[in-house]
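Enquirer: The sequence and its predicted three-dimensional model are supplied below.
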Amino acid sequence: MTYVSSFPARKIKVNGVKKLYFGGTAYLGLQKHKKFLKIYFKNIKKYGTNYGASRKSNIKIDVYDEAEKHLAKLVGSKACVTLSSGYLAGQLACNYFKAQGHSLFYAPNSHTALHQNNSSNYASYSDLAVAVENHIKKSNVTPVVFLDSLDFYGLNYPNFKGLQQLPLDKIIVVADDSHTIGLPLNNGTGCYAQLHKLNPKELIVCSSLGKGFAVQAGAIFGTTKRIEELKNTAFFGGASPATPANIATILTAESIYKKRQQKLKQHIQLFLKGLNNKELFTFMPNHSAFTYSDQKITTYLKEHNIIVTSFNYPDKDSPTMSRIVLSAHHKKKDINKVVSLINTLYD
């Protein structure tokens, strides 16, 4: 466990020693970006630091509707609703369908944000397919299948082969798209359009907006009818929304997002071009997280003052999750250093 006293950006200081940081989910590296912060502070001056009222209040701030239309257009959905976090977005979707009497099924590696009570993931898509088929034979209620669109192990994005084993025309699909929306993958649009082409009975996508847009917020995308139903729940009405300054920044920092997406894409290409042992890693096209299992990499990089993501996730009894995460805030020399060290380790 390593403690730091400021945001872990490109560099962190541990016991007085500066180290390069290749972890976390600040993919675009905007949390300490001067031009981005200038826009963000301007929005705070206009909207304040917090808005604790319900979105169902008789007083409404128009920036929410404006941003939700913008986000829906970006991903290709009919409608969108924003919330204070991606976790809350997942929980709203989960609680809503459970309350409606649907049976919930979880694909392998699904995030805890999508879970309710002690529900668990199926070990394989084959097992999931059998369970869903059995449910359909016995019940007239449409099953709901939850998954992470990008699961860091290649089971879903980019081909969604496992999902295509299911009778999608008889299933509501709820996908957590937190690690794709706003990032270079699919030009920032996430996986909504890809999933929609698979023709599920209904598609809902929920997401954190913090990873791609660098502000604390979440969102749900779907049909106009379904989004309105979600907005009319007590769960939604009783929760405070994302701060309007955060939501406004998604609109006003659009040009910065595009530039940083392009920079991150270049970093990914640089990393892959220099790496000799690509088979050591699991990675997806145009995504900057490179998952690995050989803990020699973690140890060797740490010896050379490079910290990566490596911990038991999502709880202490889970296996160690290790990955190198590239960010737009890195410099070319940082990436070349990591590549050189990995190549040296396996020479």
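Expert: Sure, I can see it.

Enquirer: use CA for all of it now, contacts and neighbours both
Expert: Will do.

Enquirer: Now do the contacts for the closest residue to N286 other than its chain neighbours.
Expert: What sits nearest to N286 in space, not counting adjacent residues and going by C-alpha to C-alpha, 6 or more residues apart in numbering, is L185, at 5.0 Å. Counting by C-alpha atoms under 8 Å, 6 or more residues apart in numbering, L185 touches 285-287.

Enquirer: Tell me the spacing between L185 and F236.
Expert: 30 Å (C-alpha to C-alpha, to the nearest Å).

Enquirer: same thing with K34?
Expert: Counting by C-alpha to C-alpha - K34 and F236 are separated by 34 Å.

Enquirer: Those two: which is more packed in?
Expert: F236 (22 against 10; other C-alpha atoms under 10 Å).

Enquirer: second one coming, line it up with the first:
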Amino acid sequence: MSHYIDTFPGRKIKLNGVSHLYFGGTSYLGLQTDDDFQNLFINNINKYGTNYGASRKSNIRLRVFDEAESYLANLVGSEGCITLSSGYLAGQFLAQALNTKQHHFFYAPNTHSALYQTIKKPYTTFAALNIAIHEHLASSKTTPIVFLDSIDFSGCNYPNFEALKVLPLEDVILVVDDSHGLGIVGENGGGVYSILSKLKIKELIVCGSLGKGFGVQAGAIFGTGERIHSLTETSFYGGASPATPAAMATLVEADIIYDIKRKRLQRNIDHFSRHLKKRKTFHFMKGHPAYTFSDVQLTEYLEANRIIVTSFPYPDESAPLMSRIVLSAAHKKKDIEHVLHCINILP
């Protein structure tokens, strides 16, 4: 059931005049309703304006973009980084740029639609994907490109990427959407780049949204210096408007806030995981705040107890129902205790 609201859904949400706890969405660090973060963003809007519609190739250039990209590259552990106006655009940019005669696309299970450029279906298993890649390498000189989501909510990839390791990675360009990992998992919220860079991959490219973990409307791509430079030379990059400079400045200046919020989120995750009795009801990953489930009745039961969770077909109406409890740094201990009580007393 869809609910229409008129304010940002923080730790609480009001439906038909009745207050509910909100355990959904992707505001993992609860930044969008945080006073300190908002004040920082507002100060940067006063400095940089509400929007910047010029090309990054313009003769007038704002330093803050380069500063933000250097900050992100250092955080993630990549040689280079470019930012765009959204994570979805970053994925589409990569898929378009890599869609050449020299490459052949493969999609791992549960790959997000942001990475699709051609009409293809993802492989249902990594075993089937592995066979297909080996057959391709034996019959073609084109380089296989494997697209996947780092956080696919099944626990198949992050944190250990065991299924991925069976692939012939030394012959593969790996493109990873880390939208649900950036700012949240990895050292200091650096995501999965440093984890995957330890594998023997022909080339690693990571992209994703900065909205979920960093609270700003923007996307980013991480990779080798050569790859990033080649992307900046395209008409796609030169023709697109960038993320707002106020968002980029806030990203660089909110380091202390991010650190505090990540620690608070981890405490919430630890508490929920430690006291959750019906663990087999959920799919979840260590250190990540999303707990996926398939029981429609659980969603209805939680709503009856004034708890709203994420539950809708994603990414379109023909897709399976996606239901999950999402913790955030904004949640208080009493909020989590209430959800735990409601779940743990079920037969």
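Expert: Thanks, I have it. Bear in mind that the values here come from a model prediction, so they are computed numbers and not experimental data.

Enquirer: Is there a quick PyMOL command that grabs whichever of the contacts of L185 of structure 1 are buried?
Expert: With 16 or more other C-alpha atoms under 10 Å as the criterion, this PyMOL line picks the buried residues out of these:
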select buried, resi 286+287
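
Enquirer: Can you add secondary structure and give the contacts of L185 of structure 1 back as a markdown table?
Expert: Listed next are the contacts of L185 of structure 1 as a markdown table, based on DSSP: H, G, I helix; E, B strand; the rest coil:
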| residue | secondary structure |
| --- | --- |
| P285 | coil |
| N286 | coil |
| H287 | coil |
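
Enquirer: Just name the closest of the contacts of L185 of structure 1 to I250 of structure 1, please.
Expert: Nearest to I250 of structure 1 among the contacts of L185 of structure 1 is H287, at 20.8 Å by C-alpha to C-alpha.

Enquirer: Now check the closest one against structure 2: what is it aligned to?
Expert: Alignment note (TM-score structural alignment): H287 of structure 1 maps to H288 of structure 2.

Enquirer: which residues touch that match?
Expert: If you count contacts by C-alpha under 8 Å, 6+ apart, H288 of structure 2 has them with 184-185, 269.

Enquirer: Of these - the most surrounded one?
Expert: For the contacts of H288 of structure 2, the largest neighbour count, defined by other C-alpha under 10 Å, is 28 neighbours, found at I184.

Enquirer: which residue packs closest to that one, ignoring adjacent ones?
Expert: G213 (5.6 Å).

Enquirer: The one you found touches H180, doesn't it?
Expert: Yes - counting by C-alpha atoms under 8 Å, G213 of structure 2 does reach H180; the two are 7.1 Å apart.

Enquirer: now the helices for the stretch 151-300 of structure 1?
Expert: Assigned helices in the stretch 151-300 of structure 1, in chain order: 192-196, 210-213, 224-231, 234-237, 244-252, 254-274, 296-303 (criterion: DSSP state H, counting those that start in this stretch).

Enquirer: Can you spell out which helices and strands pack onto the last one?
Expert: Helix 296-303 of structure 1 is packed against strand 306-312, helix 332-345, with contacts defined by 3 or more C-alpha pairs under 8 Å, 6 or more residues apart in numbering; DSSP states H and E.

Enquirer: roughly how far out does it sit from the chain middle?
Expert: Distance, stretch centre to chain centre, for helix 296-303 of structure 1: 26 Å (C-alpha atoms, centre = their mean, to the nearest Å).

Enquirer: post-alignment, it versus structure 2, mean distance?
Expert: Mean deviation of helix 296-303 of structure 1 relative to structure 2 after superposition (mean C-alpha distance after the TM-score superposition for structure 1): 1.0 Å.

Enquirer: So which residues make contact with that helix?
Expert: 307-308, 310, 322, 338, 341-342, 345.

Enquirer: Please apply the same query to the third one.
Expert: Contacts of helix 224-231 of structure 1 with the rest of the structure, by C-alpha under 8 Å, 6+ apart, involve 78-81, 92-93, 96, 220-221, 236-237.

Enquirer: Just the ones of these in strands?
Expert: Judged by DSSP state E, the contacts of helix 224-231 of structure 1 include 79-81, 220-221 as members of strands.

Enquirer: nearest to P244 of structure 1, of these?
Expert: Out of those, the member with the shortest distance to P244 of structure 1 (by C-alpha to C-alpha) is V81, at 13.2 Å.

Enquirer: neighbours around K101 of structure 2, how many?
Expert: K101 of structure 2: 8 neighbours (other C-alpha under 10 Å).

Enquirer: residues touching it, list them.
Expert: For K101 of structure 2, the contact set (C-alpha under 8 Å, 6+ apart) comprises T142.
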